[in-house]
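Asks: All I have is the shape, not the residue letters:
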């Protein structure tokens, strides 16, 4: 068993879940990330050493002195000229991609994998919550911070950390039997038994092809990550490969909008359940009696596992009703009865930055609302804004959007413009580059020029904050994007809370 686990890019949402897993199971964990964030600060508070300068001397001495006892976990976001990565490669360290480690941790064990170009984080968090709330021990590696769990990691039973290197834990619900010998050093707690493992299956860099699930959900197969795939056909082919790895006797739950060739690629004997919002769309799993009341959506579920009436979802959005249909079907397959399912759906509180209400003020007739959302694909934005419109008909909607990646902006500028044009006013920020270098001619103006909303502009963060405090030409504000736009949220919250509540007093 390897004692030390060192993460390059430890602040990533998927990487941090793995870091927490190893830390909880008695390993000595440390890592590098580019900048400090609330998530890296939380890891540090949990006892994980994190640094932010790319320097070999910043790698913990114990890692540098114990090559044979160290596993290095790498995110694809780390640039090829990274000094620490180069040194670790040159010195023969065992370096694995995050997806490889996740694949090893789930090998030979009951796995529920949630894939899709959008919707997978919310849906996987729903699955984990429903099972956990129903009292079914499960593990979960999530791509967002579950509000219910307060984390991106769920352990079936918190293990008692053992002395470093012993690789044992106590507790009757710990995960058992051992991993295959050639990869056993990757985990100090055995995964398996009857404990399901919920995993967000990421299509980026074809990461999800390390998984061999018993149950798979595919929420969508829309074009994305064309910097990796080149075209949509290659992306769809990767989904075909993914569902082709479902275990014999397993189940695929797939959105009716997904490319038809994906469902056709399942192995013989794998059950396919298609889902959609309404019966008119032709799926076997669908909802009826959908009503929006305040922030709640109420509906009934109909599917192959039976009907469940009177479901109340406190996280709004028609797309979230659709996500819950798939998650609830998994819960039914895992033995959750209707009564526990109703209670679990009602108790679900969502994921940070997924339709997250930051400020609510005003009256029921004239509400004032600020919502933050992670949407960064045209279809996600369209679903989010249509749901906002349904909740607040006739209210003036301002959307602040930060495009994520130069390649995604280049590939989907018309789609972004069309979806954002559902708002009364659109404010664009500069593109968040993440792992990419600038592309000639690709700026936020590419989207701005095609937006048909009545008002549109390109603004800096400072100007957005200033306008929020002085401009009263909006009732509903939404900040949207996957970059660092969330840094605006605390300041906007304070500004609007004071302003709207003073106006109401």
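Replies: Yep, it's here. The structure displayed is predicted, hence computed values, not measured ones. Numbers count the residues shown, from 1 in each chain.
Asks: C-alpha from now on. contacts and neighbour counts both.
Replies: Will do.
Asks: how about residue 261, what does it touch?
Replies: Contacts of residue 261 were listed using C-alpha atoms under 8 Å, 6 or more residues apart in numbering, and they are residue 240.
Asks: do residue 54 as well
Replies: Residue 54 makes contact with 32, 34, 82, 83, 84 under the criterion C-alpha under 8 Å, 6+ apart.
Asks: Structure two is appended below for comparative analysis:
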């Protein structure tokens, strides 16, 4: 009997939930486990997918206990002693990592992959939107919730398939893309890789898996050892005139929205205006447009329309309060940044957008290992702000490491105002902020669960 049921261990993850939605759409019976309820699991349950939150083999629904009919997909973030995962492994079920399943779905498709230690979610989502609007086709598996599609899954006609190529646990090595862009290769996930050189080697291996006659597009300045004569290689940059893909004639309005010309190897698309603010997003746009150029688009006007109508990704440079009718009011933005390089790119862009406003950052460090490995870098970047509110570490999949706390970062912060606070004090600190500045909440943990409340306070204070 053919398999028609699929069970997800860790179904609430952003990549896992996209796969769950895909199989639900394809007619499979879908269920899964996650550690805690979240907005994502609530959406899955609304869509008819059964989710439970107790790690117990007894909690696995009866329909998914038959190996001949059930596939099991798990995320590497699940611990090795997970009871449900081990129940499946011990009974001969077909058990696949999320990345392996994504690789299987990419077979027979023109996979357009975006890799990088930061920038990949927004760039991948742009690729999906540009494909849909400027080319009229394409599917996508996204690492965030697209505001245009209101989903992390895009189901469209044609062979194009945009995917976020995740370096965590070397997951991206399951992909064999036709085209790939690499946005950044910074030291990260050193708990997995051990050394920065191992990170670079993994990215080189990913690039080496591009299909013959395919295309690699590197952010200018990235040096990856790669011996491939059978693929095209290009560079991109936000404004470096030596890059093959770039933006020129940039101008910015008071809201931080940029107008520019997109320069390709064979053409110039003048007068593009990106639908979301921030210089960092212009660079993401250049990378995304470069990937779409490889597969083609209908016309320059269609691409301009795609760029203008892009609405962004939840938790990526995500403005909750930015009312031009109240120029003296506080601006509030939320961002997923959780690595020093991401934080620097984000804060630098915010500074350029609002150079005369006081900048406050409420930051929640993500992972004990990342805090241990990059505490001085985090402190240096956070010091770009005028005010720093530092929350405790969000552990995610990790157990505490003795001596590793947010204080490691806090001690090195040189901002004029800094405060170490528990999450429960965040609302009080927002209430006490002076009017007219920019407030940013940042981190990859659960700080986003405060966004609605923070936005309500800011709007009330703005009047």
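Replies: Thanks, I have it. Bear in mind the structure is a predicted one, so any value in this text is a computation, not a measurement.
Asks: on that earlier part again, among the contacts of residue 54 of structure 1, which ones are buried?
Replies: 32, 84 (16 or more other C-alpha atoms under 10 Å).
Asks: Which one of the contacts of residue 54 of structure 1 is nearest to residue 471 of structure 1?
Replies: Of all the contacts of residue 54 of structure 1, residue 34 has the smallest distance to residue 471 of structure 1: 35.3 Å, by C-alpha to C-alpha.
Asks: what's the counterpart of residue 17 of structure 1 in structure 2?
Replies: With TM-score structural alignment as the criterion, residue 17 of structure 1 lines up with residue 18 in structure 2.
Asks: neighbours around its match, how many?
Replies: Neighbourhood size, residue 18 of structure 2 [other C-alpha atoms under 10 Å]: 25.
Asks: What is the aligned counterpart of residue 243 of structure 2 in structure 1?
Replies: In structure 1, the residue matched to residue 243 of structure 2 (TM-score structural alignment) is residue 283.
Asks: quick one: that match and residue 202 of structure 1, what's the gap?
Replies: 25 Å (C-alpha to C-alpha, to the nearest Å).
Asks: related to what we said a few turns ago, out of the contacts of residue 54 of structure 1, who's nearest residue 435 of structure 1?
Replies: Nearest to residue 435 of structure 1 out of the contacts of residue 54 of structure 1 is residue 34 (C-alpha to C-alpha; 10.9 Å).
Asks: contacting residues around that closest one?
Replies: 9, 52, 53, 54.
Asks: Just give the number of residues close to residue 182 of structure 2.
Replies: Residues lying near residue 182 of structure 2 (other C-alpha under 10 Å) number 27.
Asks: Check residue 292 of structure 1 too.
Replies: 18.
Asks: re the thing from before, quick check: the match of residue 17 of structure 1 touching residue 146?
Replies: No: assessed by C-alpha atoms under 8 Å, residue 18 of structure 2 is found out of contact with residue 146, at 11.7 Å.
Asks: Common neighbours of these two, please.
Replies: Applying C-alpha under 8 Å, 6+ apart, one finds that residue 18 of structure 2 and residue 146 are jointly contacted by residue 152.
Asks: sorry, back to before: mind listing what the match of residue 17 of structure 1 touches?
Replies: 141, 142, 152, 153.
Asks: ok, of those residues, which one's closest to residue 192 of structure 2?
Replies: Checking the contacts of residue 18 of structure 2 against residue 192 of structure 2 with C-alpha to C-alpha, the nearest one is residue 142 at 22.6 Å.
Asks: what about the closest one, which helix or strand?
Replies: Per DSSP states H and E: residue 142 of structure 2 is located in strand 139-146.
Asks: name the helices or strands packed onto that strand?
Replies: Applying 3 or more C-alpha pairs under 8 Å, 6 or more residues apart in numbering; DSSP states H and E, we find strand 139-146 of structure 2 packed against helix 14-25, helix 120-130, strand 151-154, strand 160-165.
Asks: No further questions, thank you.
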